[in-house]
Structures are given as C-alpha cells and as structure tokens.
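> just the structure for this:
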Amino acid sequence: MLKKIANFITALVAIEHIGILVLEMFYWDHPIGRKVFNMTPEVSNLSATLAANQGLYNGFLAAGLIWGLITGRKDIKIFFLSCVVIAGIFGAITAKPSILFTQALPAFTALVLWLIQKNKS
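Coordinates of the predicted model:
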C-alpha cells in the first residue's frame, strides 16, 4: 500500500512539473502566464527566454520521474524527487516562499515514502 501511495504522489509531482513546463515555455508571455506568475507584460516579455529555459529543466524533472515510474526503479525516483526538493527549497529562498509548499513538500513527501520502504525495487 505504501508503494502505491508513493507512486501516486510521485506521479502528481511529475504532472505538476509538466504543468510548470507548459506555463513557462508556452504561456509565460501570455495573460495566463502573467496572472499565474504575477508579472507585468514588460517583465514577462523581457524574461520569456529565461522562463522557457527554466521550463525545459522542469520538463527534465518530469521526464525523470516518469522514467522512474515506468521502469519501477526506486533509485531513479529518489534521485529526481531529491532534485525537485532541492530546487523547491532554492526557489522558496530566492523567488517565492510558497514554492516550498507547492513543489518541495509534495516531492519531499514522496521521497520519504520511498526511503522508508525496505525493498530495493
């Protein structure tokens, strides 16, 4: 049961990062992106290339988590969840404190669930 919960939360973290990819790569300089990230058109226009690059990295995180889910490899899930936790902590410190709860906490929850399991699969 614990493994199913860990997989479910891991999948939610992957889906969240796909959503972030879409927002940062395709909607950053559009009204929806400006609303989500609370930006003026000037700021979003000037930072669109940077945001697209950041979105791509979020996509890599999602891809890694999905890879772990498909293969069932616990080590892959642990690695990519750790990356999300670290990125979430850094984002909370440097960008927006709520990132700690919206990104880091779900990944940390899944990470803990994977770490407390005894099997190696």
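
> make it CA atoms for all contacts and neighbour counts henceforth
Fine.

> strands along this structure, start to end?
Under the criterion DSSP state E, the chain contains no strands.

> name all residues that make contact with Ile99.
Gly88, Ile89, Gly91, Ala92 (Cα atoms under 8 Å, 6 or more residues apart in numbering).

> just the ones of the residues you listed in helices?
Among those, DSSP state H puts Gly88, Ile89, Gly91, Ala92 in helices.

> for burial, what's the neighbour tally of the third one?
By other Cα atoms under 10 Å, the residues close to Gly91 number 17.

> run this one through as well so I can compare:
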Amino acid sequence: MLTGIVALIHVYILVLEMFLWTKPRGYKAFGLTPEFAQQTKTLGFNQGLYNGFLAAGLIWGLIAGGDTGFAAKIFFLVCVAVAGIVGALTASRRILYVQTVPAVLALIFVLLGH
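Okay, the predicted model is just below:
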C-alpha cells in the first residue's frame, strides 16, 4: 500500500515537472518565476522523466510480486529515499518530507512484510 502511494507521488511529480513546469501550478510547487521556469523547462522535463522511472520501478515491483517484486521495491524505494536526501540538501528541505519519509516508511513495511 505505501509503496503504491510513493509511486503515485512520483507520477504526480512527473506531471508537475514535465507538463506543469511553466504553468501556475508548477511555479507554485517549485517556487519558480515564470521567466525562470521558461528558461529551465528542459531541466524540469528531464527531472520529471527520472521521477517517472522511479514510479515505473515501484509499479513493476508491485505487479511482479515474489522475490523479483520484493527486490524491485527495495531497490527503487532506496533510490527514492536517497534522491530525497540529495534534493533536501541541494534544493529544498521540504523534499525530505515529500520523498524520503514516505519511501523510508514504505521500505520498513516492505521489509517487515517479507
């Protein structure tokens, strides 16, 4: 369940970064000015793609089940947690709560449920 929530968070981040970066919702989510958003829209698109890969890996883990699904969930949840830590250190502390905390909680539940 928590792994699915983490995957959905990353699908939402994908949408924000790839499609709403230069829209009012993107400005608000990332604290961007319209000018800066326009100048960096390819950066946002690229970031969104990476978040989509994280979501895809988590969804794969949920669908695959068994040892393969377990391994995929562990790997991608750790990736999300590390990405959140790096984001918190380099961009915004808020990322720690949006990405790392849910990923670590999901990781704990995946490990306890195995």
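
> rewinding a little: for the contacts of Ile99 of structure 1, which one is nearest Phe80 of structure 1?
Nearest to Phe80 of structure 1 among those is Gly88, at 12.1 Å by Cα to Cα.

> quick check: closest non-adjacent residue to Ile9 of structure 1.
Ala110 (5.7 Å; Cα to Cα, 6 or more residues apart in numbering).

> what about the alignment partner in structure 2 of Leu111 of structure 1, how many neighbours?
Aligned counterpart of Leu111 of structure 1 in structure 2: Leu107 (TM-score structural alignment). Counted with other Cα under 10 Å, the neighbours of Leu107 of structure 2 add up to 21.

> surely Leu107 of structure 2 is in contact with Phe75?
No - Leu107 of structure 2 lies out of contact with Phe75 (Cα atoms under 8 Å); the separation is 9.4 Å.

> just give the number of residues close to the equivalent of Leu2 of structure 2 over in structure 1.
Aligned counterpart of Leu2 of structure 2 in structure 1: Ile9 (TM-score structural alignment). The local packing of Ile9 of structure 1 (other Cα under 10 Å) involves 19 other residues.

> how far away is Ile9 of structure 1 from Ile93 of structure 1?
24 Å (Cα to Cα, to the nearest Å).
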